[in-house]
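Asks: what follows is a protein structure lacking sequence information:
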């Protein structure tokens, strides 16, 4: 392995000396031209030279990558932050085998509120655009986002139809009668009243449940004073439903902070990343993501890769991220996130106190989840092996089947 590194160093010696010292992104390729690794650097020459200086100081994964290296290229950028963004995009596009990266990161779903519509809908999308809409997410999978939508629909009577709203329909759909829609189609709610409901949906997704409840209480009291007791009762039921969900959100000793707490557990071929979303000092949700990784990856590399790829996709960045382990490139990532948020973002590794306990709790959840996933996969593999043995016996096959092909013959004449 050491010999391969020496050969590579001699092969690239002149090119390395002429490589600029500016910040940028570099791509490592094998003999077939396949991209093995994408990285960023404050100084391209210094970073690239470090791969060939001495194999003793390189992690095992990097030594294996260098042994396959046949060529490299680089892209000079104006700043390290610009290099960070470009690195994220190139990893997402090429999915290099030696980079820690999110699995299926192009397909994460978001909840979208299209505020440009007269009567906005609440729906799922997998594309975030600068189109005036509000996006919440990303969620780990369709199940996570469907669970959230189910809660929203129970709490807030927004419309789920896609018809053009004129307010002159003869009769509403079933949702109106079971208090799941305010009925803008029949003119039971005007544009402003419906807009208040959409604002409440957005505030709920942001964790501002107290603001929502106070607003609905004011409307309930007004309805009661105007002797609209049926409307007041419906608003009372809505308050109770929201407060019931609110009670299930664990209140943390973080004053009114908005924080994401991130921790990871490392496996042989992948890592489980757990994220707890704290809004207004309350745990309003959690999600988990799988990342391609190897046992040779450092935890700081896994966490750093996740933060860059996750917050590159999400439209919202909280003012503080808490991680259970230190990460590399903290200053550059903080500056990038600050620009994205347009206000200061801090990455914090707590050493003691309540925040340290919370970070450890998230890390414990990640470890337990990865262990459960491993057990589940072993069980599934055992079941599959047993099924193939039974199939071999039933069909009197000479060997266990490794491939099964199926053909649709319904249209064959």
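Replies: Thanks, I have it. Worth saying up front: this structure is predicted, and the values here are computed from it rather than measured.
Asks: from here on, just use CA atoms for contacts and neighbour counts.
Replies: Fine.
Asks: what's the neighbour count on residue 9?
Replies: Residues lying near residue 9 (other CA atoms under 10 Å) number 20.
Asks: repeat for residue 311
Replies: 17.
Asks: now residue 372
Replies: 12.
Asks: the strands in this protein, which residues?
Replies: 24-29, 35-41, 71-76, 101-102, 110-113, 122-125, 134-136, 259-266, 270-279, 282-292, 320-323, 346-348 (DSSP state E).
Asks: which one of the ones you listed lies closest to residue 227?
Replies: strand 122-125 (31.9 Å; CA to CA).
Asks: can you lay out the strands of the chain as JSON lines showing distance to residue 83 and mean neighbour count?
Replies: Converted to JSON lines, the strands of the chain look like this (distance: least, CA to CA, whole Å; neighbours: other CA atoms under 10 Å):
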{"stretch": "strand 24-29", "distance to residue 83": "5", "mean neighbour count": "23"}
{"stretch": "strand 35-41", "distance to residue 83": "6", "mean neighbour count": "23"}
{"stretch": "strand 71-76", "distance to residue 83": "8", "mean neighbour count": "17"}
{"stretch": "strand 101-102", "distance to residue 83": "17", "mean neighbour count": "26"}
{"stretch": "strand 110-113", "distance to residue 83": "26", "mean neighbour count": "23"}
{"stretch": "strand 122-125", "distance to residue 83": "28", "mean neighbour count": "17"}
{"stretch": "strand 134-136", "distance to residue 83": "26", "mean neighbour count": "21"}
{"stretch": "strand 259-266", "distance to residue 83": "24", "mean neighbour count": "24"}
{"stretch": "strand 270-279", "distance to residue 83": "24", "mean neighbour count": "23"}
{"stretch": "strand 282-292", "distance to residue 83": "22", "mean neighbour count": "20"}
{"stretch": "strand 320-323", "distance to residue 83": "21", "mean neighbour count": "22"}
{"stretch": "strand 346-348", "distance to residue 83": "19", "mean neighbour count": "18"}
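Asks: next up, a second structure to put side by side with the first:
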């Protein structure tokens, strides 16, 4: 086990001022970020007797090879810098509050001439207004279906809207009066936007005013003996009231607050948040996270600030900074449903963080006005906080039932692989390569990454093979060698061009203690300031195949002088593990967790390769009918197919319609029609042509 004393800073060299510190491993990768009111007090606690530390903390300090720090002026600055670094470096030993699922929101595209209402998951976009999050997508759709009776706004996609505009007939919703049918001019753009604005006002909490307005119009219609209109408005009021019933009133009108609760055990913590806006519960979210290496944090912080014992105050602080920091960053490009919707006026927590005043000041800065951070003591807020607490306890219990053996199994799998392959350390990072093709055509490869036994999809890569053998059949061995070479050449180039100053804050004092020759910031791109994904090697490199594929990958690593990466192959037929230079394979027990993990890694690589291969083949087949058109390149072929939706529709278009596509002239349009007229192949729909794998390719490809 590595000794942390080998990189311990000299006595008295650590400042006593507040600041933020980073631990790095031997490859320069940041593995932990923390802050402290006194850097000296905090960092010294890490270099005490390692056997007295929390197991995850002990694993962190023994995995690190250097520590560095940045001195700041105030604790609020330390809070902000810690959040920025955790977001930038994604350290594996920090607790990260990521959603246990992707929560849906209701999006309104105010940046379009005819705004659209739809259920959405993902990053916020500029010019789009969002309502939520909600626990279930079906709940949004049910509420939306009720409200469309009163606010008949557009819900269709751009393609459907354009098609019905061309055929001059509304869709089914237009016929049943759940859409005002702006596509056929039943309402103008201004009238449709008024409908959308009323819809947004209702969801933003201005419910009473809208209900009163509709009731007034209903009474006026009745007075004028227009009973049909009055009956319709009466039904509209009923629909609004049913929609309101779906949002329970829990606190007084006008109350904007978030209630946070935790349920913890020795290894994990479950977090639940209720979002209360206008006195109603507008959303609920939950997380389950591993409590990784926080024992030192708790002891040091409690000693500095006199906080109550236990890790709850620290968990509260980490959650508040990460959650609200991420939410504000998420909504920078879009619009929220009302002022203060991201950071409310009041945040109710089970325990105050050690530096409650600084956290409250930071939250107030995010909101732009005062935020109160407190523990509810009595009344309705206390009762609701207890309800949130029960939800957190139930979420933790369900998580433990569902994944009771998951953490133990992953640890056992990694330990078993280490023992079976006689590795120095457990393979915390595993990369696997697979090749996919159809009789030598459209040859592609995939590379997937598992860290701590779990897939890390942000690091996945795909490759278009450049050196496939001729003769109609792909040489899998050569393909494996090419991918291996490209992956590790890229790693060495990224590592060699590391930026020594990346991550430092101008004007601050940054000190690096590192006795190794490794460049500390080699995994940071100096142009973007973001971590390079492949500036450090895996512990285990797996290829899909047997002895020939393993030998090819090992030969490439030998040529590049890389000796700290173990290479194996997993053959599909008998699930044998092949090691370079060995005549006989390693046989893992069929029921072992180690073999199961290797199979998961291999199968994921196969799935990712097949997905990319199908996408590439579909794009080629779609454009094949247009390949013979002289002067028509790939960009304009794609523009044509996307504009008309399919090759079949393109064949039916006129020259004038084709020339509406940017870059297409009359001569080219006639050539396209001539080529398609002579084409007798089965037409492939272009829907697949617009699809692509949403993982960035290796920059060297």
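Replies: Sure, I can see it. None of these values were measured; they are calculated from a predicted model.
Asks: residue 199 of the first structure is nearest to which of the strands of the first structure?
Replies: Nearest to residue 199 of the first structure, of all the strands of the first structure, is strand 110-113, at 9.5 Å by CA to CA.
Asks: how big is the offset of that closest one relative to the second structure?
Replies: Mean deviation of strand 110-113 of the first structure from its aligned counterpart in the second structure after superposition (mean CA distance after the TM-score superposition for the first structure): 3.4 Å.
Asks: can you pull the contacts of residue 372 of the second structure?
Replies: 345-347, 360 (CA atoms under 8 Å, 6 or more residues apart in numbering).
Asks: let's see 10 Å
Replies: By CA atoms under 10 Å, 6 or more residues apart in numbering, the contact set of residue 372 of the second structure is 257, 344-348, 357, 360-361, 363-364.
Asks: would you turn the residues you listed into JSON lines with distance to residue 393 of the second structure?
Replies: JSON lines is the format used below for the contacts of residue 372 of the second structure (distance: CA to CA, whole Å):
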{"residue": "257", "distance to residue 393 of the second structure": "21"}
{"residue": "344", "distance to residue 393 of the second structure": "24"}
{"residue": "345", "distance to residue 393 of the second structure": "26"}
{"residue": "346", "distance to residue 393 of the second structure": "23"}
{"residue": "347", "distance to residue 393 of the second structure": "20"}
{"residue": "348", "distance to residue 393 of the second structure": "17"}
{"residue": "357", "distance to residue 393 of the second structure": "28"}
{"residue": "360", "distance to residue 393 of the second structure": "26"}
{"residue": "361", "distance to residue 393 of the second structure": "30"}
{"residue": "363", "distance to residue 393 of the second structure": "27"}
{"residue": "364", "distance to residue 393 of the second structure": "30"}
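Asks: and which of these is nearest residue 461 of the second structure?
Replies: Nearest to residue 461 of the second structure among those: residue 363, at 37.7 Å, using CA to CA.
Asks: which residues does residue 128 of the first structure contact?
Replies: 109-112, 134-138, 313-315.
Asks: what does it align to in the second structure?
Replies: Under the alignment (TM-score structural alignment), residue 128 of the first structure pairs with residue 124 in the second structure.
Asks: how about residue 281 of the first structure?
Replies: Alignment note: residue 281 of the first structure maps to residue 279 in the second structure; criterion TM-score structural alignment.
Asks: can you give me the neighbour number for that match?
Replies: Residue 279 of the second structure, neighbours per other CA under 10 Å, totals 19.
Asks: how about stretch 357-364 of the first structure: buried residues?
Replies: Buried residues in stretch 357-364 of the first structure, counted by 16 or more other CA atoms under 10 Å: 358-364.
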